[in-house]
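# The following block contains a protein sequence and its predicted model.
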Amino acid sequence: MDGSSYYIPAAAMAVALAVKAPALLRSRRDPLQRSVCALLALAGLVFFFAAPPTIAQVNDLTGITNFSAPLVYCLLSAFSASCLVLIVNWRGGPGEATRRLTARIVTGYSAVVVALVVLFALGDTPVERLRDLDTYYANTPFVREMIVLYLAALTVAGVAMNVMCLRWALQVGGWLRAGLLIIVVGYLFNLAYLTTKFTAVIARWNGGNLDDLSTYVAPVLASAGAQVSAVGFCLPLACQRLGDTWSTWSTYRRLGPLWRELRPVSAHQGRAVRISWWSPAGLRVTQRESDIHDGMLGLHPYFDAAVRARAHDAAVTAGSTPEQARAEADAAMVTAAIRARADDPEGRVISAAEADTAPPATAEGPRDLVRISLALHQSPVVAAVRGQAPTRPESDFHEPTR
């Protein structure tokens, strides 16, 4: 009896869980991370224990005929609850309201799990059924109620998931909307699975026989629904991670011109630190920013507020926005300071600055390092400052047009 159609999805969920495990270890208290990992774990367990070979093995190990039935039904109910909890935590909102709704979902489905176990214990299932227990025992007291209860619990979860995802999808865009709509498609497969199950069970109640719907069609629909939904859950998270990584590396690259300009200064001060090439992007950006700040600290005695003011006026006249004009002015001041430092090999300016109690001239407020870095090679105002001779008088400074 081939269980590959069950074991392959179970293995896929196990791999996804292994990928997410490091993030969970780093953020144990993050309810979203816990919800994602719980969903992946329960999905994998459902497929594993629902496989006919596993069903037979579990029944043999426990010595209880059809023990796997309530086990799988309980796992399905827990999986449904985990989906609802994930959506609630993913959507966010007031912390207290989120925790309260999560507690209600967990409490409700915990009650369903207890009821499933009690009903199975009260019922009588002497004949082992690996594939068609739902229809074979559709008219058996207590077992009948157990079957209806788990199907009803899954239906409630499926309808609730579609409603919440559709409402949320109307309020957001991008990859999040795409993921939510994919989840809706996945749960439409799940609702189709439940429809085939209910149809086959009701047919048994009325003396008919549509067992093939439950035995052969429903598992295919369930597998497709679970895998499509998993894609919907993972897609926005994965794309957000890729987007964040791309943004971090983009920042690292755009800081390059300013970092290379100031690298000799920070290296001369003995503050430059080499990090390994395999270091995370965020750490590399932090290190590059630190090197830039160290370089600027070494240039402070050479900063000239007059150079910055003239460059700012030139940038504004050329049509730059206020933010861009400030960045161009800072870049021009840095360029002039590097040139001034190169013309002072004996460090007389630094010595004079150390004897002076007045603070060095700096830009107002925090600097936008990325804008400054880009302005170094893109701004004609900075190019004009870079091309000036050291002895050039202030009156010769011109304001280039764009």
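Structure received.

# When you work out contacts or count neighbours from here on, use the C-alpha atoms and nothing else.
Fine.

# dump the residue contacts of Trp259.
Each residue near Trp259 by C-alpha atoms under 8 Å, 6 or more residues apart in numbering is listed here: 288-289, 291-292, 373.

# here comes the other one, which I'd like you to weigh against the first:
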Amino acid sequence: MTTLYFYLLVGVLSVAFALRAPGLVRHWRDPLVRSVSLLLPLGAAVFFFAAPPTISQVNALTGVPNFSVPLVYGIVTAASAALVNLTITWRGGPEDRRRAATRWCVGIYGAVIATQFTLFALGDASEERLRDFDTYYATTPYVREMVVLCVLSYGLANLVLARLCWRWSREVPGLLRSGLLLIVTGSVLSLGYVACKLLAIGARWAGQDWDGVSTTVAPTVSSLASLLQCVGLALPSASQGVTSLWNRWSRYRRLRPLWVTMRAVTPYELVRIPWGSSLGKRQLRRTCDIRDGLRLIAPRLGRRAQEEEQPDALPGALKPNAARHIAMVAAAFEALRAAQADRAACSLEDMLSGDDEQLLRLSDVLRVMAVPDQTPGRESGWPSPFEGTFAGPFEGPSELVGPLPDTPPPHPGHTDG
């Protein structure tokens, strides 16, 4: 595996951690978020310090030949502890038992790291080896025990993770199941890495030279395994983020028909927001504009739409041509109430007090009523409130409502022809 590949994996894992960093800051108290997020920087650290140029620099800075080896092994063991801790957190159960298991995990793997450094100090590894340390010192007392201890602890962690994720993948659907299967695949490949290392070390014990299995095959398998595991860990959260963004965008677009109609009713200039505002701020502004308009016409929504067609019946605070739009909103409100009669009452108080779902449903009904009838020989009697408006993807409250037809709408049940 080339040096560039080491640093490429460092970059991928670092980007993945950067994408998760905001969620880690917001939900630091969530043990599952902490467990998943800490794996990414540990994985990046493993490949960074395992790259031959970094190994050489660390050895030169410390003045100790091969000091990078226990350092990399310590990071690998810490990552293994994070994997085991992740399985404990995913498994759930009583809080006391989970915390006790986590403490045991940290204590045992912490002792393993301390033992690795102790064995390195007791052994004789005075000749620097950048790529074949494991096999070159496979017969050196204390050093061989350090290598085997690290490889076995890493393999045990991946075995536990693969077993748990495989059982869980049979109980969940969708992208979460795909992510778990990727983790299982990566964990199985990690066991292949362990097998390659032990095979090469065992060959040295038997007087054979299978160093290529350890220096070439094992790092390639390990890099692919780590990549699959990280993608599997990131896939569920990334899919949740995309789904959440799509839902918020969909809700924002669904509110547009009602929002444009309220713009034609309210007499004052609505608040302008900067073009670079977030989607959440835009939706909040749109919802506030709608509720402001509904409050102005609230006394009219309990009556029939045709009662609102007379301009002299409008309050002076509304725009002169607001009658047609109020008629449309009133008819849509009555249609929504009729449609929800068997499920839940459509209350204007709910719309004004914060029930966004009712606003979305009212806007959907208004959009359907405003679409021209395309049946040959017939035309809808409802004027479109979107005529002359900009329908771009990020339109803000500064949009202009275009001219409307001069003829008032007929009775909702009336059709021409």
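The structure has been received and is ready for your questions. Just so we're clear, the structure is a prediction, and the values are computed from it rather than from any experiment.

# tm score of chain vs chain?
Overlay of the two chains. TM-score (TM-score structural alignment, normalised by the length of structure 1): 0.78; 354 aligned residues with a C-alpha RMSD of 3.4 Å.

# could you dump the contacts of Trp259 of structure 1 to JSON lines with distance to Arg339 of structure 1 and neighbour count?
Formatted as JSON lines, these follow (distance: C-alpha to C-alpha, whole Å; neighbours: other C-alpha atoms under 10 Å):
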{"residue": "Arg288", "distance to Arg339 of structure 1": "22", "neighbour count": "24"}
{"residue": "Glu289", "distance to Arg339 of structure 1": "21", "neighbour count": "19"}
{"residue": "Asp291", "distance to Arg339 of structure 1": "19", "neighbour count": "24"}
{"residue": "Ile292", "distance to Arg339 of structure 1": "17", "neighbour count": "24"}
{"residue": "Ser373", "distance to Arg339 of structure 1": "17", "neighbour count": "23"}
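
# Among those, name the ones in helices.
When DSSP state H defines the helices, the subset of the contacts of Trp259 of structure 1 inside them is 288-289, 291-292, 373.

# quick one on the thing from earlier: pick the one among the contacts of Trp259 of structure 1 closest to Trp278 of structure 1.
When these are compared for distance to Trp278 of structure 1 (C-alpha to C-alpha), Arg288 wins out at 14.8 Å.

# which residue sits closest to that closest one, ignoring its sequence neighbours?
The spatial neighbour of Arg288 of structure 1 that comes closest, neighbours along the chain excluded (C-alpha to C-alpha, 6 or more residues apart in numbering), is Trp259 at 6.6 Å.

# secondary structure class for the one you found?
helix (DSSP: H, G, I helix; E, B strand; the rest coil).

# what does it align to in structure 2?
Structural correspondence for Trp259 of structure 1 with respect to structure 2 (TM-score structural alignment): Trp259.

# tell me which element Thr65 of structure 1 falls in.
Using DSSP states H and E, Thr65 of structure 1 is not contained in any helix or strand.

# what about it, distance to Ser214 of structure 1?
With distances taken as C-alpha to C-alpha, to the nearest Å, Thr65 of structure 1 is found 20 Å from Ser214 of structure 1.

# all strands of the stretch 201-350 of structure 2, in order?
Counting by DSSP state E, counting those that start in this stretch, the stretch 201-350 of structure 2 has no strands to list.

# tell me the helices in it, going along the chain?
All helices of the stretch 201-350 of structure 2, identified by DSSP state H, counting those that start in this stretch, fall at 211-212, 218-254, 256-263, 279-297, 322-339, 348-353.

# With respect to Pro315 of structure 2, which of those helices lies nearest?
helix 279-297 (8.6 Å).

# starting at the chain centroid, how far to that closest one?
What separates the centre of helix 279-297 of structure 2 from the centre of its chain is 28 Å, taken as C-alpha atoms, centre = their mean, to the nearest Å.

# What span of structure 1 is it aligned with?
When structure 1 is aligned by TM-score structural alignment, the counterpart of helix 279-297 of structure 2 is residues 281-299.
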